[in-house]
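Asker: My questions concern the predicted model and sequence given below.
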Amino acid sequence: MKIAVVCANGRAGRLIVKEALSRGLDVTAIVRGENITEAPNSLKKDIFDLTGADLRGFDVVVDAFGVWTPEKLPQHSSSLKHLCDLLSHSNTRLLVVGGAGSLYTNKEHTACVADSPDFPTAFKPLAAAMAKALQELRARSDVKWTYISPAGDFQAEGEKSGKYIRGGEELTLNSKGESVISYADYAIAVVDEAIKGHNIGRRISVVRE
């Protein structure tokens, strides 16, 4: 299996590359600068400069794009649209490293994590930008996409337990009542989805077991 990780130099991207290599996948890191991942193959290119030819031949493309400054938040939508346009009507699957703020907190799907009063105000613009990108992605029937939301507490330096629970559109808690996952365990879930491909056209979520 050939997999490309876009924006692979980020914290999530590097761990996804590492996990994919440990499973024997043929991994290409797509990066803007020097490749600091473990991938032996790399392409130095900005996400917005990628072409259809750059992504041709991959079974899976993982979108690990992320920006946080207010002026760049709209790029969550524009970058995802760009990748979708490049992969439109192809057999290449697109896995999106998503956010937790848009996970639903009720069965009616009328309230989200970001709506709760204890959700940090500083993160609301980011959550809104990522939720908008997800809604736009849902409208794409021409792309084999899967959106993967982490747990509410997404720990960059968390330990790798090797175990996780896969949920769906709603915030899922583990047996301890926690919504937490490490980047390392999240990477396992992403690579599992890359290999199995059971959730095309769906948003799934993951939490530490």
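Answerer: All right, it came through fine.

Asker: CA atoms for contacts and neighbours, from now on please.
Answerer: Fine.

Asker: Identify the residues contacting the residue nearest to the spatial centre of the chain.
Answerer: In the chain, the centroid-proximal residue (CA atoms, centre = their mean) is residue 97; its distance is 0.7 Å. Residues in contact with residue 97 (CA atoms under 8 Å, 6 or more residues apart in numbering) are 62, 63, 64, 65, 147, 148, 149.

Asker: can you rerun that using 7 Å?
Answerer: 63, 64, 147, 148, 149 (CA atoms under 7 Å, 6 or more residues apart in numbering).

Asker: What distance do you get for the residue at the greatest distance from the centre of the chain to residue 153?
Answerer: In the chain, residue 117 marks the outermost C-alpha relative to the chain mean, sitting 25.5 Å out by CA atoms, centre = their mean. Note on residue 117: its distance to residue 153, by CA to CA, to the nearest Å, is 16 Å.

Asker: Structure two is appended below for comparative analysis:
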Amino acid sequence: MKIAVVAANGRVAQKVVKEAQERGFDVTAFAREDENKSGAATYIKKDIMDLTKEDLAGFEAVVDGFGAWKDEEQPMHVKTSQHLCDILSGTGTRLLIVGGAGSLYVNPEHTVVVCDGPDFPSEFMPLAKAQGEELAKLRDRNDVNWTFISPAGDFQADGERSGKYILAGEELTLNSKGESIISYADYAIAMVDEIEKGNHIQQRISVVRE
């Protein structure tokens, strides 16, 4: 399977590249830096906003690994994913987006999300709001085979690769220990599983460590 990973030098994207290549996928990484930190065998220096329809032609799936932490950069979550939607519009290529947990629902009516809670850390609020808006904009797109994958609340960069996870939906899901936790490595497994055999087209799904 031939896939592209954009913003590929990010830490989550690196794990996705590694997982995909270990399964024998043909991975092309795109990032704006000179240095290839992604681990991909094929690396193309190109900013996500400069990508064209021609750049992404022929890939079965595109993974959007974009992430921003500075408050002033948060609008780029919507801009980058919508740009990818525009250039993949009307194609059969899947677009899989590394999402956030702040927009997961915490009630059956789907009217309250995680970041609405009184204990949600204020420093993560701009990011949560931006990714929530990103998801809302994706829901308006019926011309793209997108999938938005939210991690658990405790998203651990250096957590172990257990190889086990629970695939869930729109609501914050806890494991048998009452935890909302997943490592980047296990998230990458779930992402590549979705590319390989998933069919959650135009849906948001979530993952938590088993």
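Answerer: Thanks, I have the structure now. Just so it is clear, the structure is predicted and the values come from calculations on it, not from any experiment.

Asker: coming back round to it: pretty sure the residue farthest from the centre of structure 1 is in a helix, no?
Answerer: No: under DSSP: H, G, I helix; E, B strand; the rest coil, residue 117 of structure 1 sits outside any helix and is assigned coil.

Asker: From residue 76 of structure 2, how far off is the spatially closest residue to residue 69 of structure 2 that is not a sequence neighbour?
Answerer: Of all residues not flanking residue 69 of structure 2 in the chain, residue 127 sits nearest, at 6.9 Å (CA to CA, 6 or more residues apart in numbering). For residue 127 of structure 2, the distance to residue 76 of structure 2 equals 11 Å [CA to CA].

Asker: out of these two, which sits in the busier spot?
Answerer: Neighbours around residue 127 of structure 2 and residue 76, counted as other CA atoms under 10 Å, are more numerous at residue 127. The numbers are 23 against 17.

Asker: My guess is that one contacts residue 74. True?
Answerer: Yes: counting by CA atoms under 7 Å, residue 127 of structure 2 touches residue 74, with 6.2 Å between them.

Asker: okay, now residue 21 of structure 2: neighbour count?
Answerer: The burial count for residue 21 of structure 2: 19, using other CA under 10 Å.

Asker: check which helix or strand covers it.
Answerer: helix 11-22 (DSSP states H and E).

Asker: Name the residues that touch that helix?
Answerer: With CA under 7 Å, 6+ apart as the test, helix 11-22 of structure 2 has contacts from 5, 8, 27, 38, 39, 40, 65, 184, 185, 188, 189, 192.

Asker: Stretch 175-192 of structure 2 now?
Answerer: Contacts for stretch 175-192 of structure 2 (CA under 7 Å, 6+ apart): 12, 15-16, 19-20, 151-163, 165, 173-174, 207-210.

Asker: quick one: the strands in structure 2?
Answerer: Ranges of strands in structure 2, per DSSP state E, are 2-6, 26-31, 42-45, 61-64, 94-98, 145-150, 154-156, 165-168, 181-183, 203-209.

Asker: Looking at those, spot the one closest to residue 196 of structure 2.
Answerer: strand 61-64 (9.4 Å; CA to CA).

Asker: Measure the mean distance from the closest one to structure 1 post-superposition.
Answerer: Strand 61-64 of structure 2 differs from its equivalent in structure 1 by a mean of 0.2 Å after superposition (mean CA distance after the TM-score superposition for structure 1).

Asker: Stretch 188-199 of structure 1: which residues count as buried?
Answerer: Across stretch 188-199 of structure 1, burial judged by 16 or more other CA atoms under 10 Å covers 188, 189, 190, 191, 193, 194, 195, 197, 199.

Asker: do stretch 132-148 of structure 1 as well
Answerer: Buried, per 16+ other CA under 10 Å, within stretch 132-148 of structure 1: 132, 133, 134, 137, 138, 143, 144, 145, 146, 147, 148.

Asker: what two of the residues you listed are the furthest from one another?
Answerer: 132 and 144 (18.7 Å).

Asker: Just the ones of the buried residues of stretch 188-199 of structure 1 in helices?
Answerer: Members of these lying in helices (criterion: DSSP state H): 188, 189, 190, 191, 193, 194, 195.

Asker: of all those, which comes closest to residue 92 of structure 1?
Answerer: For these, the residue nearest residue 92 of structure 1 by CA to CA is residue 194; the value is 10.6 Å.

Asker: What's the local residue count around the closest residue to residue 36 of structure 1 other than its chain neighbours?
Answerer: Leaving aside its sequence neighbours, residue 36 of structure 1 sits nearest to residue 9 (CA to CA, 6+ apart; 6.0 Å). Neighbour count of residue 9 of structure 1, defined by other CA under 10 Å: 23.
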